[in-house]
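>>> give me coordinates for this.
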Amino acid sequence: PFYGYCRPAAGGRLLFGIETSDREEWRVSDMDFRLDDLLRSTDLRYTEAVLREKIKENFSSYFPPIKNIRWESSKTGLLTFSMDGEPILGPVAEVPGLFVGVAFHSGGFAYNPVSGLLLAELVTDGKTSVNIDAFSPSRFSNEQTEKYLAQTVQQKNVAKRRH
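Below you'll find the model as predicted:
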């Protein structure tokens, strides 16, 4: 598997990304957590320099100029997964007025435009142009959700769909 992506960014830049599926789960334990903490890994397999080299390695056969690329910055993020591996899209019954579009795992770039459109339809019209019931937050009970969030699931063991 390739486990990476590239897309154009503002100012003639390119944005490259890589997944680290064998990385241990990262628990967010308090409000002081910062995503950039993930770039300061104590695991030598995941230092910023190692990940940049991995991106070069993964992309060099498709995009040879990457071998000599100058890195402007690095960012990090967390992939989110639902219990069944499908996105969660729609209103949260317990919080009137709250609509969510989450758990797209690594497919966010693909899902964002359509999920934004569907959520906008739902918020403004109260319905969507296609049926999104299968992605409703209410498909999981509070008890199921609490149990799922309490367990440790490695990314490589999560139901991950490539749509």
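
>>> rest of the way, CA atoms for contacts and neighbours
Fine.

>>> and what about residue 144, helix, strand or coil?
helix (DSSP: H, G, I helix; E, B strand; the rest coil).

>>> that one and residue 7, how far apart?
From residue 144 across to residue 7, the span is 36 Å (CA to CA, to the nearest Å).

>>> so what's residue 102 closest to, chain neighbours aside?
Spatial nearest neighbour of residue 102, chain neighbours left out: residue 88 (5.3 Å); criterion: CA to CA, 6 or more residues apart in numbering.

>>> right, and the one you found touches residue 101 too?
Yes: contact criterion CA atoms under 8 Å: residue 88 and residue 101 qualify, at 5.7 Å.

>>> neighbour-wise, which of these two wins?
residue 88 (27 against 20; other CA atoms under 10 Å).

>>> over to residue 6. Which of the three states is it?
strand.

>>> now do the contacts for it.
By CA atoms under 8 Å, 6 or more residues apart in numbering, residue 6 lies in contact with 14, 15, 16, 17.

>>> just give the closest residue to the first one, not the sequence neighbours.
What it means is residue 14. Using CA to CA, 6+ apart, the closest residue to residue 14 is residue 8 (4.7 Å).

>>> and this one, so I can compare the two:
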Amino acid sequence: MTSELAKRLGVEQQFTEGRTQEEWMRHLYAQSREAIPELPTFEEFRKQGIFKKRDPQGHHVAYKAFREDPQANPLTTPSGKIEIYSQALADIAATWELPEGDVIDPLPIYTPGFESYQDPLNKQYPLQLTGFHYKSRVHSTYGNVDVLKAACRQENVDQPA
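This next block holds a predicted model:
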């Protein structure tokens, strides 16, 4: 679908780099095999339909030391604990000049993003193109959790036909 949109917008060659969907799958799979040599060949993978690799370090537990002994292993927050309210964000919100509509809140709240489906421009421009939001993380949050990186590789998504 995105290739067809690129074609209609006159940028198909730049978008696809001259590769078909099949060629892209093979290309990306070959790159993955360089990083993980034990991956089966592309043809074998298509027959299997799945490949699982366990993290050799075992299951990662976030904040393990803190959870085991919070007194001896405090977090780097002002209280040394998990904090819901952020005084640092409250200070920023009180002192920064923000563009109209921008919000910094010391509590975790929902704030509609710009150019979202809630944007008034949506009435004039109803087609919205969005990027794929990967399932194992939010932006860079959780991007450094080894067990998620091992279980949900972002670099390659292969679905045999």
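
>>> now the TM-score, please.
Overlay of the two chains. TM-score (TM-score structural alignment, normalised by the length of structure 2): 0.23; 64 aligned residues with a CA RMSD of 5.2 Å.

>>> ok so, going back, if I look at the residue nearest to residue 102 of structure 1, how far off is residue 117 of structure 1?
15 Å.

>>> for structure 1, which helix is longest?
For structure 1, the longest helix by residue count, based on DSSP state H, is helix 108-125.

>>> what comes up buried for that helix?
Buried residues in helix 108-125 of structure 1, counted by 16 or more other CA atoms under 10 Å: 108, 115, 118, 119, 122, 123.

>>> equivalent analysis for stretch 2-13 of structure 2, please.
residue 12.

>>> now do the end-to-end distance for it.
12 Å.

>>> go on, stretch 29-44 of structure 2?
First-to-last distance for stretch 29-44 of structure 2 - CA to CA - comes to 12 Å.

>>> go on, stretch 12-32 of structure 2?
Taking CA to CA, the first and last residues of stretch 12-32 of structure 2 lie 25 Å apart.

>>> for the contacts of residue 6 of structure 1, could you give me CSV that also reports neighbour count and secondary structure?
Output for those, formatted as CSV (neighbours: other CA atoms under 10 Å; DSSP: H, G, I helix; E, B strand; the rest coil):
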residue, neighbour count, secondary structure
14, 12, strand
15, 12, strand
16, 16, strand
17, 17, strand
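
>>> what helix or strand does residue 14 of structure 2 sit in?
For residue 14 of structure 2, the element it lies in under DSSP states H and E is helix 12-16.

>>> and that helix, what does it pack onto?
helix 2-8 (3 or more CA pairs under 8 Å, 6 or more residues apart in numbering; DSSP states H and E).

>>> packing partners for the helix it packs on?
If you count contacts as 3+ CA pairs under 8 Å, 6+ apart, helix 2-8 of structure 2 packs onto helix 12-16.

>>> residues making contact with the helix it packs on?
Under the contact criterion CA under 8 Å, 6+ apart, helix 12-16 of structure 2 has outside partners 3, 4, 5, 6, 7.

>>> closest to residue 66 of structure 2 out of those residues?
residue 3 (47.5 Å; CA to CA).
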